[in-house]
Every structure is written in structure tokens, then in C-alpha cells.
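Visitor: Have a look at this fold, sequence not included:
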């Protein structure tokens, strides 16, 4: 799975060596001498890619750059590389979502393994995000009344209760329910609840 690897390291010889290794493995490579250079380039995450990031770089450190990228909503996975591994930094960066933490000098096998895992995870995040966008588009097709019915169904109300809550008949609720299932493109209540959960609809009213 080729992709674009962003290498951030202040050591020019290391950047050159890593770039050569990654290009041999079929990856596109962009190199940066500092965290600020990467931020200035503002790499998008619209194509497969990841960041190889040195922990100790002049100016903005690796973990600080990670915080900035997370805050900006970037989904580019980060693999940390360091010549001086310390447990506290490792734990902190992994907790903040880093893909891996490798110690220099790193073998090509370890490095390429970590990059491949990072790209697979990024693809999973992207496809999940894509599916949420599809769900939101389906949701936007519901009429206000269908939306109310959807909301009550996923909170566990039966047709009779929904009819009472909305001041309508069970028959009308059944018709709305059918429309909701069709527009949301689902075949079961379980699927509907799962979508509502993923869209964060079930957190809003405390259950």
C-alpha cells in the first residue's frame, strides 16, 4: 500500500538516508527540518500517508507538534523516532494517539512494518468518517416528523408510546417508521440504533 511519508528530523544525513530507504520501498517522501516546516506545508490527509517524527527537534518538539496536529483535526498517523527513548514520553505520545514509538537506529523491517500499520489504521479511520458522512446525508432526508419518530425509536419506545408522545395514531407511526428505515437504508432496529449511536444522538438526553 504505497503512500506519502512526511519525515520530520533536524539531521540532514538521517533525512537523506530514510528518504532513500522509503523510496526504495515504493513510498513518496516529503522531508522537513523542523516541526514548523511541516505545519507551514499543512499536509492534507486526503491521500494515504503518515508522519515520521523525531521527538527532540529544535523549536517545536515532536510531542508538541503532535498536539497541534490533533487539535487541527488531522488524521495523519504519527510514528515517533528517537535516539533517546524514555518511558514517560513514549506513554504520553501513544496515549495521545501515536501509532508507534521507534528507537534509532531503526531497521528497515521495523520501520516499514510500522508505516504499513499506520496506513491501514488511517484507511479505517477515513472509511469510518466517510460512512458517518453518508449517515448524515441520509438523516438530512428525513422530514421533521420522521426525525422525531427516528429519535424515539432509537431510545427504545414502541409504536404505541411514540403515537401517544406525538399525539398521532399507531398506524401513522408505522408509516413514518417505514419511511425512516427506507431513507436511512437499514433493515433492522439494531442497525438504526447503531447509526444513532455513531452519530452521537444517544448521548444528548442522558441515555
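Guide: Noted; the coordinates are in hand. Just so it is clear, the model here is predicted, and its values are computed rather than measured.
Visitor: Every contact and neighbour count from this point should use C-alpha atoms.
Guide: OK.
Visitor: Tell me if residue 26 really is in a helix.
Guide: No. Under DSSP: H, G, I helix; E, B strand; the rest coil, residue 26 falls outside any helix and is assigned coil.
Visitor: Report the central residue of this protein.
Guide: Closest to where the C-alpha atoms of the chain average out (CA atoms, centre = their mean) is residue 125, at 3.8 Å.
Visitor: Helix or strand for residue 53, just tell me which one.
Guide: Per DSSP states H and E, residue 53 falls inside strand 49-54.
Visitor: residues in contact with the helix or strand following that strand?
Guide: Per DSSP H and E, the first helix or strand lying C-terminal to strand 49-54 is helix 62-71. Helix 62-71 is contacted from outside by 35, 53, 54, 55, 56, 78, 80, 93, 96, using CA atoms under 8 Å, 6 or more residues apart in numbering.
Visitor: Could you check how far helix 62-71 is from the centre of its chain?
Guide: Distance, stretch centre to chain centre, for helix 62-71: 15 Å (CA atoms, centre = their mean, to the nearest Å).
Visitor: put this beside the first:
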């Protein structure tokens, strides 16, 4: 039976007007387990942008829109990207502009696959950290003001009685608030809750309903 809940492969979009480069990179990265999609121009990519976060391997010089121009357009899209530039025409000014626009890396052609894989690992690590931070922000936003107060007190190590005294509520009410917080964060124990809040560990997917 197919496991439909498996995590999808990490998505890499390759934008390069050289078909040999596109195809060879897609083949090599596909063998490494990445989900690769290829585009022959920046315009092609903008017509069919992915619907989930990805790393973009972007040629600097292409017919039509350049790689730098595409990078500047990414902020208008609703998906998070990390950009790794590939170019045989790199200079200090161009690299500086790419990094000012938050490029993850800038590699020279012909690219060394080991260096590209390292750049992709760093890129996906940054995407994962962003996803984690946003998930925690969304969960905190789902809390009521009182639940946030209780959560802050729990994070400080206060017990139910101490929290109740600090907030002017009964220990039983504190317990009710804590139970609701744990349900919203989809954790089963106080240890899980503290690990999530204090260490920022990746939360599990919230239950619907």
C-alpha cells in the first residue's frame, strides 16, 4: 500500500536556457532524491511558478529576462524561495547584487556537483527554519490573550498554583487553559509543550476541527 502521508521530495526548480545544463542537473539531482522541474526561461518560470517552497537554481544570463531580474520578481509570489545562481560570467558587482537580494549562493559554471549539493542543503535548511518559525507564529496567533499569559508562565517554570496566583484565577482554570493550549499545539505532554516553546522544535501538524 502506498504511504500517502510521506513527506514530498524537496523541490528544485532549474531555470536555464541551455538544455544540456537543465537536463544534466535535473538528472543528477533527481538521482539524489530531489523533485526537479526545469524551465527554459525566467518568463516560463513566472507563467508556471510552483505552489510550494523550493530552491531555485538560476542561470544569470538568459535570453529575455535575466536571472537577477527574475530574483527581484520572486518577492511578489506567494511561495518562499531560496536562490542559487549559476554563471560563467560572474563579477563582483553582479554577485554583490545577488546577495543583497538574499541569494543563498553563487556558483561558477561548470558547477562542481559537490558544491551545488552543499548549497542546496544550506538553502533547504533555511527554508525549514522559516517554515518552523511561521508555524509557531500561527499557533501563537490561535491562542487567546489569557492562553498566551498561561503559556508564558508555564515557560517560566511556574506550577498551576503559582500561575493562578499571578493571574488571579484558580488552579483548575489554569489546567483548563493549559489543556486547550496543548490541544491547539497538538502536543500530549508538558515536556512536548516546553520543548516546542523553549527550543523551537518543529511542531507536529495541527489537527483539523
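Guide: Yep, it's here. What you see is a predicted model, and the numbers here were worked out from it, not measured in a lab.
Visitor: Superposed, what's their TM-score?
Guide: The TM-score (TM-score structural alignment, normalised by the length of structure 1) is 0.66; 173 aligned residues with a CA RMSD of 3.5 Å.
Visitor: coming back round to it: out of the contacts of helix 62-71 of structure 1, which are buried?
Guide: Among the contacts of helix 62-71 of structure 1, those buried by neighbour count (16 or more other CA atoms under 10 Å) are 35, 53, 54, 55, 56, 78, 80, 93.
Visitor: Which parts of structure 2 are helices?
Guide: For structure 2, helices defined by DSSP state H occupy the ranges 19-31, 42-47, 67-73, 92-100, 113-141, 145-155, 160-167, 171-185, 190-194.
Visitor: can you put those helices in CSV and add distance to residue 107 of structure 2?
Guide: Listed next are the helices of structure 2 as CSV, based on distance: least, CA to CA, whole Å:
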stretch, distance to residue 107 of structure 2
helix 19-31, 14
helix 42-47, 18
helix 67-73, 13
helix 92-100, 10
helix 113-141, 8
helix 145-155, 43
helix 160-167, 54
helix 171-185, 40
helix 190-194, 41
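Visitor: Which one of the ones you listed lies nearest to residue 79 of structure 2?
Guide: Nearest to residue 79 of structure 2 among those is helix 113-141 (10.8 Å), distances taken as CA to CA.
Visitor: Would you mind measuring from the corresponding residue of structure 2 for residue 81 of structure 1 to residue 62 of structure 2?
Guide: Under the alignment (TM-score structural alignment), residue 81 of structure 1 maps onto residue 86 of structure 2. Distance, residue 86 of structure 2 to residue 62 of structure 2, by CA to CA, to the nearest Å: 11 Å.
Visitor: Enumerate every residue touching the closest residue to residue 33 of structure 2 other than its chain neighbours.
Guide: Leaving aside its sequence neighbours, residue 33 of structure 2 sits nearest to residue 9 (CA to CA, 6 or more residues apart in numbering; 6.7 Å). By CA under 8 Å, 6+ apart, the contact set of residue 9 of structure 2 is 33, 34, 35.
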